[in-house]
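# Predicted model, plus sequence, below.
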Amino acid sequence: MARSLTKKKSSFAQRWSGVAYVLPSFAVLLLIALVPILYTVFLSLTKYDVLSDPVWVGTANYEKLLTDDKFWSAVKTTVIYTVFTVPLQIFIPMLLADMLAKTKEKWLSSFVRSILFIPVVASLILVGTVWRYMLSGDTGFLNTILDTMGLGPINFLGDPTWALVVVILVSAWKNIGYFLVLFYAGVLDIPAERYEAAAVDGANQTQQFFHITIPGLRPVTVLCVILSTIWSFQVFDLVYVMTGGGPGGATTTLVMAIYSRGFKLFRMGSASAIAVVLLIIIIAFTAIQKLVMKEED
């Protein structure tokens, strides 16, 4: 009986010692994450201009978003940006990782991975500033080259279509190195025996890539797709520096819309409503992706 009580006390102590270890981290998470989210939800139900106290308006801010052309334009731009950026950030690094993992020149593999990882560690502000000057007007680096080739200057940042294309390409270029490292590690985890058996059966490199590498990278691909999707919906720094949301709102994403309404127009209620909608979209996309992947497994 005494031993049974001692075991119960020991089990109880172990259980609560784990809670004690986790509690400080949970408290910090609650403070810096959950509280701001709840406060944002509260502000989204008010009319608030920063200078005066919030005035409760209920769901009025959300109802106005339903007929707000600028909001829907930002949604459309964000979706287009995500649809094109995510595949670029997945398939290019996956293909490069497969090529680098199979190359016999290991120094070349390390060199390429190191070079492509440089943009990852560089700040988005720096990357955006450099590319803005390279793509600017008649004196930009790329336009100077095009001019010498007789192709004439292209208004990369002033044309609505070109501006969005450029932002997508620069964003994908910056993150390729990060996803390359993840896919490279994933390729190395695939048993070499699979490739050897496939080669014996007569499968070429392309067939091995589609039937061995891609299925073997499934867990890594799920992680990369989720991360890339979330980052794409949250894009702000690069757009702010390169185009400022222009021209004519062509590159105004949801986060840019939040910034514009909250910190330029001081319509914190409307900005908070957009932020809540963005949060719901990100959660929904993440849940759907996980559900689809789980069902396929």
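All right, it came through fine.
# switch to C-alpha atoms for all contacts and neighbour counts from now on
Will do.
# Wait, residue 241 touches residue 129, no?
Yes - taking contacts as CA atoms under 8 Å, residue 241 lies within contact range of residue 129: 6.2 Å.
# Pull up the overlap in contacts between the two.
With contacts defined as CA atoms under 8 Å, 6 or more residues apart in numbering, no residue is adjacent to both residue 241 and residue 129.
# higher neighbour count, those two?
Between residue 241 and residue 129, counting by other CA atoms under 10 Å, residue 241 is the more crowded of the two (18 against 14).
# alright, now check it against this:
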Amino acid sequence: MIIPILTSLYYSFTSYSVLGSPTWIGLDNYQLLSQDPSFVDALIVTLIYTLGAVPLQTFLSLVIAEAVVRRFRNAFGRVVRSVLFVPVVSSLVVAAVVWRAILGTDQGLVNSFLGMLGLPGLNVLGNPNLALAAIILVTVWKNIGYFLVIYYAGILAVPAELYEASSVDGASRIQQLFKITIPSLRPITLLVVILGTIWSFQVFDLVYVMTGGGPGGATATIVVRLYQAGFENFQMGYASAMAMILFVIVVAIAIVQRKVLSDD
């Protein structure tokens, strides 16, 4: 891990097209990044994507885990956990292909259903206002099972005596959720949020397969721009500078989240 990071750091200070030897140019790549509107747009798209996906998948994972533990610790609950975990073990590229087929304008499942109802079709992935929202929802669908299992194990570890004592005092299930469950799961929530944030900033496969970063750059995240710069335009030094900016952002966010969410 350390060697590729240091290598990328070195390349970020060079002009490197892969076909020749890297040439040292100092901070030029970083200066170009600060003036590149496409990179700024990609950063904004990534932030919107993260702010949409992370809270939603964290909240839904916790709520479903709570419901399964408290109400459905039976065969139905096991089926729910298994069904929601299937997307986790499936290939991200395969999932993206399937969802592209479902949301596609040409005989997509959604538009076929709308056609049966006599309604006009939706160009979800071709609409700048809908494409990113669709990718966020697919991300939540893909990740929710993983975080559900983590929350499920965490809720089972909360002492049952706390719930019994609160029930004697007349606490409702909602009060137990906010007064006992959520505070007890603080370290797990920290883990879930940090993992979700890191994964969101690194998203590539899903976006690249479903939209390619379009329409009009509406779904082009930092890693998509990084890929385009490095492997389509052969600007490896410029792409490495993007990678280092991304690295610093992710580390900074992880530190801030730990400070905010931890008990220390």
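Structure received. Note that this is a predicted model, so its numbers are computed, not measured.
# In the second structure, where's the longest helix?
helix 37-71 (DSSP state H).
# what stretch of the first structure does whichever helix or strand comes after that helix fall on?
Per DSSP states H and E, the first helix or strand lying C-terminal to helix 37-71 of the second structure is helix 75-89. Here helix 75-89 of the second structure aligns to the first structure at residues 107-121, judged by TM-score structural alignment.
# ditto for stretch 194-211 of the second structure
The alignment of stretch 194-211 of the second structure onto the first structure (TM-score structural alignment) spans residues 226-243.
# Go through the matching stretch and flag the buried ones.
226, 228-243 (16 or more other CA atoms under 10 Å).
# what do you get for stretch 102-119 of the first structure?
Result for stretch 102-119 of the first structure [16+ other CA under 10 Å]: buried residues 109, 113, 116, 117, 119.
# Identify the farthest-apart pair in those.
Spatially, the most separated pair among those is 109 and 119, at 17.1 Å (CA to CA).
# hang on, the earlier thing: I'd like the list of the buried residues of stretch 226-243 of the first structure that fall within helices, please.
Counting by DSSP H, these place 226, 228-233, 237-242 in helices.
# Between these, which sits nearest residue 51 of the first structure?
When those are compared against residue 51 of the first structure (criterion: CA to CA), the nearest one is residue 240, at 25.4 Å.
# could you pull out the strands for the stretch 151-264 of the second structure?
Secondary structure of the stretch 151-264 of the second structure by DSSP state E, counting those that start in this stretch: no strands are present.
# still on that earlier bit, give me the packing partners of the longest helix of the second structure, helices and strands only.
The contact analysis (3 or more CA pairs under 8 Å, 6 or more residues apart in numbering; DSSP states H and E) places helix 37-71 of the second structure against helix 131-157, helix 186-201, helix 222-227.
# and the ones you listed, which is most packed in?
Among these, ranked by average contacts under mean count of other CA atoms under 10 Å, first place goes to helix 222-227 (a mean of 24).
# Go ahead and flag the most central residue of the second structure.
residue 200 (3.1 Å; CA atoms, centre = their mean).
# how near is it to residue 135 of the second structure?
As defined by CA to CA, to the nearest Å, residue 200 of the second structure lies at a distance of 11 Å from residue 135 of the second structure.
# what's the answer for residue 144 of the second structure, then?
Separation of residue 144 of the second structure from residue 135 of the second structure (CA to CA): 14 Å.
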